[in-house]
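J.: Sequence first, then the predicted structure, then my questions.
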Amino acid sequence: MLNVKPPSGRWRTPPFDPRFPNQNQTRNCCKNFLDYHGCMKKMNRRGKSTQPCEYYFRVFHSLCPISWVQRSTQQIKNGNFAGKI
C-alpha cells in the first residue's frame, strides 16, 4: 500500500486547485496525501490498477515537506496515523 517510488514522466508543479486559493498550501498537501492513500487502498482492494492515484502522489510530493511525508508514512505503517484513510 505504501508506494514511495515516484511515477515516471515530467512534473514540475501541481496545477492550481480552486479549493485552496491561498498562498498557504498546507491543507492542499494534507488533502492530497490522504486522497493518495485512500485511492491506493480502494484500488488495491478492488484489484484494479493504481495508476489513477499517481496524480495525488505527484501533488503531495510537490507540496509537502519531505519530513512530513516520512513522519506520516511511518505513522501509517505503525497504525497510529491520526487521519482517516
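T.: Okay, I see it. Residues are numbered from 1 along each chain as shown.
J.: use CA for all of it now, contacts and neighbours both
T.: Noted.
J.: center of the chain - which residue?
T.: F33 (2.8 Å; CA atoms, centre = their mean).
J.: Contact partners for the residue lying closest to it once chain neighbours are set aside?
T.: The shortest distance from F33 to any non-neighbouring residue, by CA to CA, 6 or more residues apart in numbering, is to F60 (5.5 Å). By CA atoms under 8 Å, 6 or more residues apart in numbering, the residues touching F60 are 28-30, 32-33.
J.: what about versus this one:
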Amino acid sequence: MLDIEAQKPPREKWATPPFDPRFPNQNQTRNCYQNFLDYHRCLKSMNRRGKSTQPCEYYFRVFHSLCPISWVQHWNEQIRNGTFAGKI
C-alpha cells in the first residue's frame, strides 16, 4: 500500500496529483473513477472503525483534481439515490 503521508505535499503546494503507475496513459478517466471509489471506501472504513477520516483527504484531493465536476456531482447524486454502479 502506498504511504499516504509521504505523498502528501503541504496544503499550499498541491498542484497536480502525483504519478500513479497503475494509470500510465494520458487518459486519466479510470484514475479519476478509482480515486473517487477509494475515497468513499476509505470514508466508510474509517467511520466504521471510529477513526479520523483525515487519511482519506489524499483521495479526495486527487479525484477533485482529475474528475470533471459534473461527473462528481452525478456520482454523488447516484450514491444518495442508491443507484451508483460502483462497489463502495
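T.: All right, it came through fine. These numbers were taken from a predicted model, which means no experiment stands behind them.
J.: Spell out the residue ranges of the helices in structure 2.
T.: Ranges of helices within structure 2 are 4-7, 29-49, 57-66, 69-81, based on DSSP state H.
J.: Give me the range in structure 1 that the last one lines up against.
T.: Aligning helix 69-81 of structure 2 against structure 1 (TM-score structural alignment) gives residues 66-78.
J.: So for the matching stretch, what gets flagged as buried?
T.: Buried residues in stretch 66-78 of structure 1, counted by 16 or more other CA atoms under 10 Å: 69, 72-73, 76.
J.: Would you mind getting the average deviation of that stretch from structure 2?
T.: Average distance, stretch 66-78 of structure 1 versus aligned residues of structure 2 after superposition (mean CA distance after the TM-score superposition for structure 1): 0.4 Å.
J.: So V62 of structure 2 is in contact with F19, correct?
T.: No. Judged on CA atoms under 8 Å, V62 of structure 2 makes no contact with F19 at a distance of 10.6 Å.
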